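Asker: Here is my input, please return the structure:
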Amino acid sequence: MQELNLPSYTFKLKSNENKTLIFDNLRKKYVVLTPEEWVRQHFIHWLIKEKNYPVSLIAIEKQLVINNLKKRTDIVVFASSGHPNIIVECKAPQVKITQDTFDQIARYNLTLNANYLIVTNGLQHFFCRLDKEQETYVFLRDIPEYG
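Answerer: Below you'll find the predicted structure:
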């Protein structure tokens, strides 16, 4: 898999029926290792190891309904109150991050109302904070550490 603009982490990999699988510590199972999953697993580890977010507050592929359509967020990090705090949208490294990507995560946030949005393809990371008074997103250099 491609090297990313994130720290290196050790992952459990295995092969099954000509597919490479990666162990997802949050879901407690092996999942197919796609380029997008590679980015997601790195970003989860980054949130836990570098930003100190507790594993217990992180959800993967959380389902939500938008305009009667079922959608899934890549990563949601909850505040200790249970309210969504961060939504992360992961793309494969070869996928260019465009306005469509931001529109997608903004639609998710209409339902979740998180404080921070992150869009990443593993090479580029965009961090935004929702300014509820101005009803705009403010781009940041990084997100705050947990606590």
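
Asker: hey, let's count contacts and neighbours off CA atoms from now on
Answerer: Will do.

Asker: who touches the closest residue to R40 other than its chain neighbours in this structure?
Answerer: Leaving aside its chain neighbours, R40 sits nearest to C90 (6.0 Å; criterion: C-alpha to C-alpha, 6 or more residues apart in numbering). Neighbour list for C90: 36, 39-40, 74, 119-122 [criterion: C-alpha atoms under 8 Å, 6 or more residues apart in numbering].

Asker: likewise R72?
Answerer: By C-alpha under 8 Å, 6+ apart, the contact set of R72 is 61-64.

Asker: what do you get if the cut-off is 10 Å, keeping everything else the same?
Answerer: Shown in contact with R72 (C-alpha atoms under 10 Å, 6 or more residues apart in numbering): 60-65, 89, 108.

Asker: next up, for comparison:
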Amino acid sequence: MTESRASERPMVYDPLRRKEVALTPEEGVRQGIVRHLIDKLGYPPELMGNEVALRVGKLSRRCDTLVIAPDRSPLMIIEYKAPSIRLSDAVLEQIYRYNSVLRVPVLVITNGREIYAYLVGYDGEETRLLSRLPSYPELLTLTRRDCP
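Answerer: Now for the predicted structure:
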């Protein structure tokens, strides 16, 4: 009996989806960043999700990683690309389309070699590039929107 091609692919355990997934170049970037967020920057895995379904207009899409606050409000979207993919305006436009649905305050794009984090401006504020990925406590502080 011969094995199928799918079973020959390398697999990796995704702690957020709680299952084995195919280890593609993009998935390798995702797993490295997720581990860094959890292990080094204090992100609670129970407040993160990979491949989160959303609707953009009439289209069903999946955002690569979504980070939420303890009150379940969305805080950050991360879009991953394979290391061979250049982080272009098209990648930024893709994550902005996703954000038209979620309206998170922080957007991140990365190919594992480069990483850009943006604090999104609303109500006349400018979007600005952050100098680094914030820790989870910093993310909560950065994104706090005080209600009058």
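
Asker: where's T101 of structure 1 relative to V39 of structure 1, distance?
Answerer: Here T101 of structure 1 is placed at a distance of 15 Å from V39 of structure 1 (C-alpha to C-alpha, to the nearest Å).

Asker: K62 of structure 1 too?
Answerer: 17 Å.

Asker: Kindly provide the distance from P134 of structure 2 to V108 of structure 2.
Answerer: 11 Å.

Asker: Give me the common contacts of the two.
Answerer: Common contacts of P134 of structure 2 and V108, defined by C-alpha under 10 Å, 6+ apart, comprise A117.

Asker: For the equivalent of L110 of structure 1 over in structure 2, which non-adjacent residue is closest in space?
Answerer: Under the alignment (TM-score structural alignment), L110 of structure 1 pairs with S100 of structure 2. Using C-alpha to C-alpha, 6+ apart and skipping residues adjacent in sequence, the residue nearest S100 of structure 2 is V56, 7.7 Å away.

Asker: I'd say that neighbour and I95 touch.
Answerer: No - the pair V56 of structure 2 and I95 fails to qualify as a contact (C-alpha atoms under 10 Å) at a distance of 11.0 Å.

Asker: more crowded one of these two?
Answerer: Ranked by neighbour count (other C-alpha atoms under 10 Å), V56 of structure 2 and I95 place I95 first, with 19 against 15.

Asker: which non-adjacent residue is nearest the more buried one?
Answerer: Of all residues not flanking I95 of structure 2 in the chain, E79 sits nearest, at 6.6 Å (C-alpha to C-alpha, 6+ apart).

Asker: Enumerate the positions of the helix or strand F102 of structure 1 falls within that are buried.
Answerer: Assigned by DSSP states H and E, F102 of structure 1 falls within helix 99-112. In terms of neighbour count (16 or more other C-alpha atoms under 10 Å), helix 99-112 of structure 1 has its buried residues at 101-102, 105-106, 108-109, 112.
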